[in-house]
Each structure stands twice: as structure tokens, then as C-alpha cells.
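> Dropping the sequence and predicted coords here.
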Amino acid sequence: MNHIRNFSIIAHIDHGKSTLADRLIQLCGMVSEREYKDQMLDNMDLERERGITIKSQTICLPYHGQDGQDYELNLVDTPGHVDFSYEVSRALSSCEGALLLIDAAQGIEAQTLANLYLAMENDLVIVPVINKIDLPSAEPDRIAGQIEHDLGLEAAGIQFCSAKTGEGVPELLEAIVKYLPPPKGDPEKALEALIFDASYDPYRGTVISVRIMNGTLKTGDTIIFMSNGATYRVEELGHFRLRREPSARLTAGEVGYVVAGVKTVSDTRPGDTITLKDNPAAAPLPGFREMQQVVFSSLYPVTTDEYEDLGSALEKLKLNDAALVFQKDSSAALGFGFRCGFLGLLHLEVVQERLEREFDISLILTVPSVKYLVHLQNQSVLEVDNPSYFPDPASIARIEEPYIRATIHIPERYMGAVMTLCLERRGENTRYHYPMPGRIEFSCELPLAEVIYDFYDRLKSVTQGYGSFDYELLDYRTSDLVKVDILVNGEQVDALSQLVHRSRARERGLAACERLKEEIPRQMFKIAIQAAIGGTIIARETISALRKDVTAKCYGGDISRKRKLLEKQKAGKKRMKTVGNVDIPQRAFLAVLKSDQ
């Protein structure tokens, strides 16, 4: 056990985490020049294109130290985005140490701090690493001072490297062996294995990633999941190299995989504890909780005959993504679809792109919403994530919506613009301090519903790309929310209904009406597009009628002849309006929904 090191690399987005992992894999001789490609641990095309890690990976690196000893380094890679923070916390709890990677040009960002606090909560030994020292704009000495001053980490332990060129990476491998502690645990005790991730293999079922805390696990053992009591027989276990390498047993301190004929990923929950049925552990490992979906949206196929395909595509995605939840949904305007729950807006985008790419399905998404708690007059509480299920306002006592604490790191000059943006989005309890000259750490409590639209895009715009953002869920608070309905020719379009704060209702309603006016083709009669709260119209746009020139044949003559023809036309249009219905094209829905996203 003294020759094992379990560690993770934590960093803000785009600080070079995947590149450093590539260098470590190359230096440990895991991959030949011919087989090497960038981002070795990122399997999805989407991860490569966006440069983000969506699905975390693990790899076991053999390393021959300068002291002549052979070591086993288990790198537990983590996703970098705030949406996946629970998965990051489970991966960190399976390690003893972490490399805190910081860009030599950009310095400490919002998620650098958020991930550092997560690592500290798990009592990990932190080795600060300043990366990208080869950049012309790199200021490693200034960043080292920042680390010592802001984070309270000793300057003597800071490692300097360039993951791109490989400079300083051999010294970093030695630092991992020297500074990070070996795992603790007793191979003779009852088995306690922490599940920190799972992926789906179409031939073998779920491949469970585990860290053995205590005890020994062998092929053929009967295991039990402590959260749901399910029992399985171990078919294969082993270590993660570039491919899975089977072995006879996994003992305390080791990280590896278990294949036990588990049919779906959702049965294996990150944070759960595996123990032996014959000799169970006394209690599960601490920290387990169910994943919380915070953003909800309905997915509809553009062509209704793709509904079955969309259902099977979601089932297949669910095999690989335990956090995705969905149920059947229907809409008078869009037909049949599915109401889905996501961990955040990035998770929603990833699922949408994977459905469109991997399964070739064109989708319409409804406006993303969050889960509201509606307290009724009869003391009962409803959870509402879909405007269609909003109860009668007369029966509502109060409505509560989720709030988050946003932490924003910005250069000092953007303070005014960011404060204005937060106040526009109903921000409160704003605080700020200067972690270093010229930089501000700004924190603010915001309603989650205001953040899931275009807050991040707006933040990047007003700070010219320098702002970084991280958030954590706080609690539910009472709020004045209303349901805004969109009426076309007097008919309610259920797919475009939204739950919004009363102060933003007219603005949102007007924006939707303007988009629909641009997209709906003109008819032979006038079409009124209205936004309403209950029976009160708050915004309106009118699409004027196509009009045939009925007076063209009257050249000269009395005005009463012309008027008679125009009145006859007017009466015909009035009758046509009462019986005519307006077909709203799919692109009109897309235009309204995109403007809100």
C-alpha cells in the first residue's frame, strides 16, 4: 500500500487539466507515439470539440521513482463544470491528494476556489501546480504570490510546469510520490468500497468505478449495494489502464473497476457503498446523497413520427448518464414528447447535442424552468416544474423558488457592469472583497430561474470574457411569480407558457409576441398575438391581414360604391376570423424558445 498514490487534478475550465493528464500518461510509458492522440481521457467528440470533460475517467499509471521503487499512481479525473460538482466531490473522496492546477497567465478563478474548498472538505493534501509557464503572458512569480496570499498554501511546495511542452512534468511526478500520502485501510476488515462513477458497456452491462476503503474484493464474491439493498455476483474486476485490465482481486487502497451484470447505470449511484453479502460492513461510507435535478425542459421531435425514436434514444442515453430523468409529456401545439430533468444548463446542452448527433433526431426544446414549491390554501404543497401544471391562482397561498449563491471573479474595472447585471436579475446580499490588487471576488444571492436563461453569456459579454462564475444551491424563498400565457387569435399556446417574476412578466411577454409576429405568416384576416396573466392582457402585437384590392374595378363613380365593396370585404374577414385557425410553424416555436435561452 505504501507504493500506491490516489490523486485527482482539479482546476478551473481551460487551465490545462486534460493536457497535463496526457503528459503524465506519456511519461509513464502507457501509450506509444503511434497510438497517442490529444485528450486521451476524453472519449466523446463533444468533449474534444468544446475542450471540457463531461464524463470523468480513471487511469492507473505505473511509475518508476528516482528512489528505485515502482509506484502505482491512480489518476481519478473529474469533470470541470459546476453542473457536475457532486460527481467531483465523490471522485475527490476516493483520493488522498489533489493537484490544484492554475493557469500562469489567468491566475485563480471562481472554480479554482470552489474545487479547492471541495478538496479541503475531503481532507486532501493539496499540491499547487502553476501550468502554462511557456506562455509569453505567463507571470508564474505573481501567481505563486497569489497562491500563498489567497489560498494559504506554502510557496515552497508549488510546482511549475508546462503541460503542453512537457517542461517540469517529470519533477511533478516525483512531487506526487513525495508529497501525497499513501492510502490507509485494512485488507482484513469487512469490505467497504466507494462507488465514484459508472459507465455502460453494451456487452458487459454497467462498469462500476470503485475505491476500496477497507477489505478485499475477489472475482465470484456476492456483493450488496447499501443504498438500495440490490445483490450481484462479481464477474470481473481489475485496474484501469488505457483499456480495462482484469485481475484476481482488489484490496484496500486500490482503485479499479467491477463488472457484476448490473443492467443500468441508474442502479449504481455515485457515493454508494459496496460490501459483501456474507460479511457486510456495519455502516455505509458517509457523504452519499441522491443527485438533484435543477433545470427542467420538455423535448419534442420536430416530426411527430420520430416520437418512438426519441423515446428509445433517451433510454440509451440514460444507460450512460444516471443524472438524466425523463417522463412522457404532451402538448396541444407540439404533440407528444418527454419532460426531462437536468443537473444544469450545460447538462441540458450536452444531452440535446448528443441526441441530435448520435441518434439523428431534430428537437424542439421548451423554455427551461426550475422546480417551484407552490403552497396552496388547503396547506398542501405542490412541486411545479412545468407551467402547464400551474394551479388556479385563487387557490395559491404563496410560491417559493430556489435561490443560489453565485461567486464571480472579475478584474476590478468590470465591477459596475457586473453589479448592474446582478441587480437586473433580482440579486440580493451582494458582497465583495479584493483577493489581490486589481481582482474582485463578488458574491451575490440570485434566483436560479434568472441564471438559467442567458446569465452566463451576459456575464462573459460585460466582462469581455474575463469573468468566471461558480454557484451553489442555497434554499427556497417566497417570491411573487405569475404564469404568462401566449394567445394567438384568442387560442392559448400551451408550449409557450412561462412562469416568471411579476416584475419581468411584461418584458418576457412582449419579447415572445414580437418573435411570433416575425415568424407567423400573414393570413387573410388580422391575427392578434397576446401575452396574458390570467384574464389580463399585458402585451400585444398584431399581424395585419393580406388584403385584396376589391375597389380596383371601380374607376370613377360614386364613393358609396367603393364603401359598399369595402364593408362587404370587412364582414367577410370578420366571419373568416371566427372560423379560421392559425397554424404556427415549428420555426416560430424555435425562435421564441431560443430568444429566452
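Ah, there it is.

> going forward, measure contacts and count neighbours with C-alpha atoms only.
Noted.

> Show the subsequent helix or strand relative to the longest helix seen in the chain.
Counting by DSSP state H, the longest helix found in the chain is helix 559-579. Going down the chain from helix 559-579, the next helix or strand is helix 586-596, by DSSP states H and E.

> Could you list the residues in contact with that following helix?
Among residues not part of helix 586-596, those counted as contacts by C-alpha atoms under 8 Å, 6 or more residues apart in numbering are 302, 364-367, 453-454, 496, 512, 515-516, 519-520.

> and it, how far out from the chain's middle?
For helix 586-596, the separation from the chain centroid amounts to 22 Å (computed by C-alpha atoms, centre = their mean, to the nearest Å).

> which residues touch residue 231?
Contacts were defined as C-alpha under 8 Å, 6+ apart; by that measure residue 231 touches 222, 223, 224, 225, 277.

> Which pair of those residues spans the longest distance?
In terms of C-alpha to C-alpha, the contacts of residue 231 reach their longest pairwise distance at 222 and 225, which sit 10.4 Å apart.

> who has more neighbours, the two?
residue 225 (21 against 18; other C-alpha atoms under 10 Å).

> I'd assumed residue 347 was in contact with residue 83.
Yes: with contact defined as C-alpha atoms under 8 Å, residue 83 counts as touching residue 347 (6.9 Å).

> Pick out whichever of those two has more residues nearby.
Higher neighbour count among residue 83 and residue 347: residue 83, with 22 against 19, using other C-alpha under 10 Å.

> Are we agreed that the more buried one is in a helix?
Yes: under DSSP: H, G, I helix; E, B strand; the rest coil, residue 83 falls within a helix.

> Pull the number of nearby residues for residue 503.
Burial measure for residue 503: 12 neighbouring residues, criterion other C-alpha under 10 Å.

> Residue 436 too?
Applying other C-alpha under 10 Å, we find 12 other residues in the vicinity of residue 436.

> From residue 297, how far off is the nearest residue to it once chain neighbours are set aside?
Taking C-alpha to C-alpha, 6 or more residues apart in numbering as the measure, residue 436 lies nearest to residue 146, with 7.0 Å between them; neighbours along the chain are not counted. Look at residue 146 and residue 297: by C-alpha to C-alpha, to the nearest Å, they are 41 Å apart.

> okay, now the one to match up with it:
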Amino acid sequence: MNGRPVNLAPGATDPQRIRNFCIIAHIDHGKSTLADRMLQLTGVVEQRQMRAQYLDRMDIERERGITIKSQAVRMPWEVSAGAQQGEGFVLNMIDTPGHVDFTYEVSRSLAACEGAVLLVDAAQGIEAQTLANLYLALDNDLTVIPVLNKIDLPAAQPERYAEELAHLIGCEPEDCFRVSGKTGEGVAELLDSIVAQFPPPEGNADAPARAMIFDSVYDTYRGVVTYVRVVDGQLSPRERIKMMSTGAVHELLEIGVISPEPVKSQGLGVGEVGYLITGVKDVRQSKVGDTVTGSIKGAEEALPGYAEAKPMVYSGLYPIDGSDYPDLREALDKLKLNDASLDYEPETSAALGFGFRCGFLGLLHLEIIRERLEREFGLELISTAPNVVYDVVLDDGTDTVVTNPSEFPDGKVAKVSEPMVKATILTPNDFVGAVMELCQSRRGSMQGMDYLSPERVELRYHLPLAEIIFDFFDQLKSKTKGYASLDYETIGNQDADLVKVDILLQGEKVDAFSAIVHKEQAYAYGVRLTETLRKLIPRQQFEVPIQAAIGSRIIARENIRAIRKDVLAKCYGGDISRKRKLLEKQKEGKKRMKMVGRVEVPQEAFIAALTSDTSSVDNKKR
């Protein structure tokens, strides 16, 4: 082993001895496994306590094998080679998610660092999210160290991918580190290089304290736990601090570092990353991106925060039991603290009752939030079909932003614009034709194509977001035998020929089933949903028509036949007029019932119909 762990007391560290860095990569390229080896090498986790993916704390992360939340950890390290041999340093490492839905989590982590380790799987090479995370790091002016992981795999081709990586970053192939997160090979040398290449944090130790909140969690017993990166000055226990955006003043009950479990300290100085506990129970008082300063002689100017995350997909969340509504509100408040990109507001539905319209960064984000609400807070929920945000302009010039199809205006529509994304697809050159065919079928327009190497192609498309949020990724994977990777970012709105499809049960609109779709796909959507509902809704005492309509025009129809009681059961023979009289009486009764009866739609039908389109949600690793 090259270096060895050393003890450096938190709160008393010279900024020149601190290195703040994060690990960024595409999904499944080994970020969490490399972080495990670093924890072992630096001695902050004993061998008997070690487990795989140590920093993935949530059950859902461990089950799916993906990182959802960034985790910061403080590690001591003594350099064993070069000019700084024998010197002790503190490494603050942040393990970040790799999925495109959690890019906001990555961007907040990058703002707390001076350097980034760009990890690439030596058996798979550069993927779409590798590029996206690299550009994020360069936008934040971070020093980047290229690293090839998984060199112990039989399929690894480090020389080939070192050339690709060097071409991308603008360095020499031999500058790319070769490590194995599984065996630990090359990790000690990488830690030495992190000390040598990454700059120490800059800040004024004598200025008033300023610390940036980059994350926060809710603890049932201790209230809000806030994670901060100190930029200027120093924070000490029992000091009174002020949140600059809200002006709220609190007393610091506890301050410390994560190593990787919470360790109390006597304070945090310039460049240090740690946690604060003020005993606050109101989750809204600890906003991610806010600046913490002293309440007496505090800083005048706040640190630049983070750009607000813009939701890309909206879905309604409703409790199956209406009395759980207050619990759902409280649960969302607590999750909002832990996930700054979650957006929600109350809404009501005639069919589903009271609930919340929630904004997500993508379908995996929606699925994770829903699963966390059900697991961590014991709620049973229905989520409506996801949809994107549309901008609708009427003939009279009225402009409406539509996040829910039921809000679509009834007047004469002049134009509808939908969000567009710039998609980057990396694929082996054998599958270029299949990928182009898929993108064109989803109303995509090609923007360019580059060969990264003789075998790998980068395709760039402009696509409607609504076309890729459902099963686009699954289709892409199946058409390329699993080799393609996708990354996308929003690029504004574009006009499109879109219509609202309503579902009518016995002539009444059911708002929960409304959808905004492209005109060419409206008929297929109407047929599919009416057929699904015919199978799901139980037969009533009277015949129920299920219709799909655009405005007043019916485009698809199915009938649920009435339950017919055998009123002739007691008529053994006899006059035919007696039988006819009984049948006519039954028909009259059904007519009366149809006038006053309402169609009862069971909850199962809502759940099945609203999730039938989302059954192909990508809940696997991308």
C-alpha cells in the first residue's frame, strides 16, 4: 500500500491540507465500489464493518444497485511518494449518482469541490452520461483526473479506452490512471495523485463565516441535519447562526464531520465539509443552496446558490385512503428537504379526491419518490399517468401553462408548444440505422453524428420530451442489444400538432384519464385506453359506453354490457304476453337506472389503467 491513514482533528485543519473532490461517471462504472476501497485504504471504516456500496444508505439504493443520493465522507491520508511524501492530508470525497434523472444531485456536489475523478469502465468505454458529467465538471472549473476502472475484468481494454479518454479531455493516454475498485489495485496511487493535482480550497479564514448548504436530511430524533461546505471564516458549537435567505436565527447544538459516520468536532474552518444540527423541526428552514453565517457580525453578501431544478415530468400522487392526505403532505415536506429537485402543489380530482401535483426530473425519479413515500412513510398511493409541461395559446391571445391534461383550455386553440430535449446517444456503429429509425419514429430531427472511434458513434437528436419519457430508453436498449447509452438536456419549447383526448364514462368526462397526445397518435391512444377500461370496470346494472373524444368528436368507443337478471326464471310455460310484460318492465327499470346511476370505477381500474403506459418505466440501471 502506497500511503497510509493519519489522524487529523476536524476543525483544526489548515486549508492547504484539504482536498475536496467527487467521483463522477456513467451508471454502473464503479463509483461506489471505488469509494469503498478508498474508505478501506484510509482506515475510516474497519474491515469487520465493511460492506459493499458502504455509502449507499437507503434500502432502495442497495436493492437496485444504484446511487440516488450523493454522500460526503472525510478521509485522512498520508502521501507516500513525491514532493509531499510523509505529509498528512484530509480528503473530502463525495460519491455521486450516475443516472440522468439525478444530474441535479451531481451539480450540487460539484459546487462543493475543487476536483473531480472521472471514472470510465475499461470494458465499456465512454458512455453518454460520462460526457454529460464531464461537461458539468468543466463548467464548474474543476480539475479532472481521468481514471479507467475495472482493469481486472477479462474484457477490459484499457489501452483502447485510454486513447478515447485522452482525446476527449486533451491529455496523453498514459495520464489516465488504471485502477480496480474491486481489488484495490492502483487506488493508493490515485489518492496520492488527488493530493498532488487537485488545488486546495480557497477562502478567507478571518472574514465573517459563510457556508453553503449543499444537502440536508430529516432525522426523527434530532430534526434537520444540514450538510455544509465552509467557504470563509469558521463555525463553532453553541454559536448562533443565521440562514441568509430566510433570516432565521438558530443555535448550533452540534457540529461535526462525516467520517463516514457523524463525528462531533470543535468547529469547521475554511474548505471543510461537515454537518450542522440546530434542533429545527421545520424542514422549510434549511434550504439547499442557502448561505449560513453568524447572527452577530455576519456576512453581508450570500454565496451564489444553485439554479433551481426545473421539473421535466409531472404526475399526480393521491392517497388511496383519503384520510392519509395530511400524512402525504408531511411526507412530501420531509422528502423535499432530502431531495431539492422535488416540486409539488395540492390539487383535486373528481375521480381520485385530494392529492398533489408533483414535478420530477424523469420517470426513474418519479418511481423512486413514490417508492420512498410508500416505504419510509407507510402510504398507499395512486400515481396518475406522467406528462410534460405544455404551453397553450388560444385564438384570443390567452397563454396557459398546462401541467395536467385536465387544465387544457376548452376554447379555440391557436398553438400548443411542448418541451424539446437535445439527446446524445452513443452506440456501436452496427446499430446506427436502428437508432436513427427509432428517433425518427419519435418525431426526432437529427443534429449531427460523430465517430468517437472506428467502432463507436455519437448521434445527436432534437426530440420531444413527451416521446422519450415512457419507453424510449427500453426500445433503444432492445434495438442495440443493450450497448447504446442515452443522455438528454432540455433546450426549450417547440410548436407541435397536439390534441387533448378525453375519456367519457356514460357521457361524463373522467379527468384522471385525460391525456395530451400528438394528433397522429390520438386514435391509437383512445382505442387502447377504452379497451383497457372495458376489461377493468365491472359490469353495472345498465349498459355503460366508454368513449374517447377529442373535443366533441368521438374517436373510439367500447361498451360494458349490463348485468341481466333472469326475470323469467319463475315463469314455467304460460302465455307469452306474461313473459313479454316482465321483460318490458325490466327494460324500463334499466332506463330509469341509467338516468340516475353513476358508474363506479374501482381503485384497481385507476391503478391499472394509469400505469399500463408506464409498465415499461426504466427501473433498471441505465
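That came through, no problem. Everything quoted here is computed from the prediction, not taken from an experiment.

> So which residues of structure 2 form helices?
Counting by DSSP H, one finds helices in structure 2 at the ranges 31-41, 59-64, 103-110, 128-139, 158-169, 187-197, 325-338, 363-377, 432-441, 465-468, 472-479, 519-536, 576-596, 603-612.

> and the shortest one, what other elements does it pack with?
Counting by 3 or more C-alpha pairs under 8 Å, 6 or more residues apart in numbering; DSSP states H and E, the packing neighbours recorded for helix 465-468 of structure 2 are strand 413-428.

> which residues touch the residue lying closest to residue 394 of structure 2 once chain neighbours are set aside?
Here the nearest residue to residue 394 of structure 2 in space, its sequence neighbours aside, is residue 413; by C-alpha to C-alpha, 6+ apart that works out to 4.3 Å. For residue 413 of structure 2, the set of contacting residues under the criterion of C-alpha under 8 Å, 6+ apart consists of 392, 393, 394, 395.

> and the two most separated of those residues?
Taking C-alpha to C-alpha as the measure, the contacts of residue 413 of structure 2 reach their widest spread between 392 and 395, a distance of 10.1 Å.

> Show me whatever sits in contact with both of the two.
Going by C-alpha under 8 Å, 6+ apart, residues that sit against residue 392 of structure 2 and also against residue 395 are 413, 414.

> Between these two, point out the one with more neighbours.
Of the pair residue 392 of structure 2 and residue 395, residue 392 is the one with more neighbours under other C-alpha under 10 Å, namely 21 against 11.

> so what corresponds to that one in structure 1?
Alignment of residue 392 of structure 2 against structure 1 is given by TM-score structural alignment, with residue 374 as its counterpart.

> Can you find the partner of residue 170 of structure 1 in structure 2?
In structure 2, the residue paired with residue 170 of structure 1 according to TM-score structural alignment is residue 188.

> before we move on, what about residue 150 of structure 1?
Under the alignment defined by TM-score structural alignment, residue 150 of structure 1 corresponds to residue 168 in structure 2.

> What separation do you get for its match and residue 613 of structure 2?
Relative to residue 613 of structure 2, residue 168 of structure 2 is positioned 38 Å away (C-alpha to C-alpha).

> Of the two, which one has the most company?
residue 613 (16 against 13).

> Excluding chain neighbours, give the residue nearest to residue 254 of structure 2 in space.
Counting by C-alpha to C-alpha, 6+ apart, residue 254 of structure 2 lies nearest to residue 277, which is 5.1 Å off, once chain neighbours are set aside.

> Just give the number of residues close to that neighbour.
Applying other C-alpha under 10 Å, we find 20 other residues in the vicinity of residue 277 of structure 2.

> do the same with the one 5 residues further on
Counted by other C-alpha under 10 Å, the residues lying close to residue 282 of structure 2 total 13.

> Could you check how far residue 580 of structure 1 is from residue 411 of structure 1?
The separation that residue 580 of structure 1 has from residue 411 of structure 1, given C-alpha to C-alpha, amounts to 57 Å.

> got it, and residue 34 of structure 1?
Following C-alpha to C-alpha, the distance that separates residue 34 of structure 1 from residue 411 of structure 1 is 43 Å.

> So residue 60 of structure 1 sits against residue 74, correct?
Yes: applying C-alpha under 8 Å as the test, residue 60 of structure 1 and residue 74 come out as touching, 4.4 Å apart.

> Find residues that contact each of the two.
Taking C-alpha under 8 Å, 6+ apart as the contact rule, residue 60 of structure 1 and residue 74 both touch residue 255.

> Residue 112 of structure 2 maps to what in structure 1?
In structure 1, the residue paired with residue 112 of structure 2 according to TM-score structural alignment is residue 94.

> ok, now residue 123 of structure 2?
That one, residue 123 of structure 2, aligns with residue 105 by TM-score structural alignment.

> what's the distance between the closest residue to that match other than its chain neighbours and residue 113 of structure 1?
In space, not counting the residues next to it along the chain, residue 105 of structure 1 is nearest to residue 138; the distance is 4.4 Å by C-alpha to C-alpha, 6+ apart. The spacing between residue 138 of structure 1 and residue 113 of structure 1, counted by C-alpha to C-alpha, is 20 Å.

> residues contacting residue 402 of structure 1?
With contacts defined as C-alpha under 8 Å, 6+ apart, residue 402 of structure 1 is in contact with 370, 371, 372, 447, 448, 449, 473, 474, 475, 476, 477.
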